[in-house]
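[1] Sequence plus predicted model, see below.
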Amino acid sequence: MGNFRTLLIWQKAMLLVTQTYNATKLFPKEEIFGLTSQIRRCAVSIPSNIAEGYGRKSNPEFIRFVNIASGSLFELQTQIEIALNVGLLNEVDFKNLYENTRELEIMIVSFRKKLKENL
């Protein structure tokens, strides 16, 4: 399987981290320890958990970490919607982020299914 960097879900998650950081750059300074930090932590958690799970060298462990990454992804979807609702995120950035999270969500579901088939 190579290494975790060859996984499309990891690559897509890394792009999502960059996009998330760029979208939150203009959030007000008073949000740095609030929603800005929370959104960024969720985004970073996704590829980090995929990489950690890969390193466990066990399909059941990998599935567990992919599930954690999936939970972080859902958390991110919720938080960007909150940011939109309170006026921190504009509609265009929200739409781009949300569409990318949905694409990654579909990829993760498919990847997890393949891992389960190989148990």
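    Sure thing, it's come through. What you see is a predicted model; the values in this text were computed from it and never measured.

[2] contacts and neighbour counts: CA atoms only from here.
    OK.

[3] separation between residue 31 and residue 106?
    Distance, residue 31 to residue 106, by CA to CA, to the nearest Å: 30 Å.

[4] next one: residue 115
    With CA to CA as the criterion, residue 115 and residue 106 are 14 Å apart.

[5] Which one of these two is surrounded by more residues?
    Applying other CA atoms under 10 Å to residue 115 and residue 106 shows that residue 115 carries more neighbours, namely 16 against 12.

[6] My guess is that one contacts residue 65. True?
    No - look at residue 115 against residue 65 with CA atoms under 8 Å: they stay out of range, at 11.7 Å.

[7] Buried by neighbour count: which residues of stretch 13-25 qualify?
    13, 14, 16, 17, 19, 20, 21, 23, 24 (16 or more other CA atoms under 10 Å).

[8] could these go into TSV alongside distance to residue 5?
    Below are the buried residues of stretch 13-25 laid out as TSV (distance: CA to CA, whole Å):
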residue	distance to residue 5
13	11
14	10
16	15
17	15
19	18
20	19
21	20
23	24
24	25
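
[9] Use this one as the comparison:
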Amino acid sequence: MEPSRKRITSHRQLVVWKKAFEVSMQVFEFSKAFPREECYSLTSQIRRSSRSVTTSITEAWRKRRYEPAFVSKLNDAETEAAETQDWIQYAVRCGYLDRKHGVALFREYESILKTIVGMITHADSWVFPLSPRDARKLRREEP
């Protein structure tokens, strides 16, 4: 490991997780203005899928000792990010989200998708068995 690189010990340190979390909060804020009749359709679906990106990344991180499980959860994150892009397109097309913000959100998810696909492609560099010391350290983390 390079001396200048800090070792990542939590999913919350992952740039992709941070970005997905912030973008999902933007989606939440924009969705507050969606019409009431979309409450159980577009609004709930776009909120669910945008939040599922981070939760799937979190699950992948916690399963990184087992490559198939790690990749499976990253595939879930990839699917949810792509689904969120679809919901963004619906929101723009229905006039609930202006095109400028829709394009910006869509591009953010495109960047997130590229990172997730890169993690899947190079899963072997992310997966490793935890030492007992590292496992104890992770259990002591606070949210």
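    Cool, got the structure. For clarity, every value in this text was computed on a predicted model and none was experimentally measured.

[10] overall similarity of the pair, as a TM-score.
    After superposition, the two chains reach a TM-score (TM-score structural alignment, normalised by the length of the first structure) of 0.92; 119 aligned residues with a CA RMSD of 1.5 Å.

[11] what ranges do the helices span in the first structure?
    8-24, 35-55, 59-85, 91-117 (DSSP state H).

[12] Buried deepest among the ones you listed, which one?
    helix 35-55 (a mean of 21; mean count of other CA atoms under 10 Å).

[13] looking at the second structure, where would I find the counterpart of that helix?
    Mapped onto the second structure using TM-score structural alignment, helix 35-55 of the first structure covers residues 42-62.

[14] ditto for stretch 87-102 of the first structure
    Under TM-score structural alignment, the match for stretch 87-102 of the first structure is residues 95-110.

[15] Can you give me the distance of residue 118 of the second structure to residue 93 of the second structure?
    Residue 118 of the second structure is 30 Å from residue 93 of the second structure, by CA to CA.

[16] circling back: out of the helices of the first structure, which comes closest to residue 2 of the first structure?
    helix 35-55 (10.3 Å; CA to CA).

[17] Packing partners of the closest one?
    Other elements packing on helix 35-55 of the first structure under the criterion 3 or more CA pairs under 8 Å, 6 or more residues apart in numbering; DSSP states H and E are helix 8-24, helix 59-85.

[18] The first one vs the second structure, average distance?
    On superposition with the second structure, the average gap between helix 8-24 of the first structure and its aligned counterparts reaches 1.0 Å (mean CA distance after the TM-score superposition for the first structure).

[19] now do stretch 78-85 of the first structure
    Averaged over the aligned pairs, stretch 78-85 of the first structure sits 0.9 Å from the second structure after superposition, using mean CA distance after the TM-score superposition for the first structure.

[20] Run the chain-centre distance for that stretch.
    How far stretch 78-85 of the first structure lies from its chain's middle: 15 Å, per CA atoms, centre = their mean, to the nearest Å.
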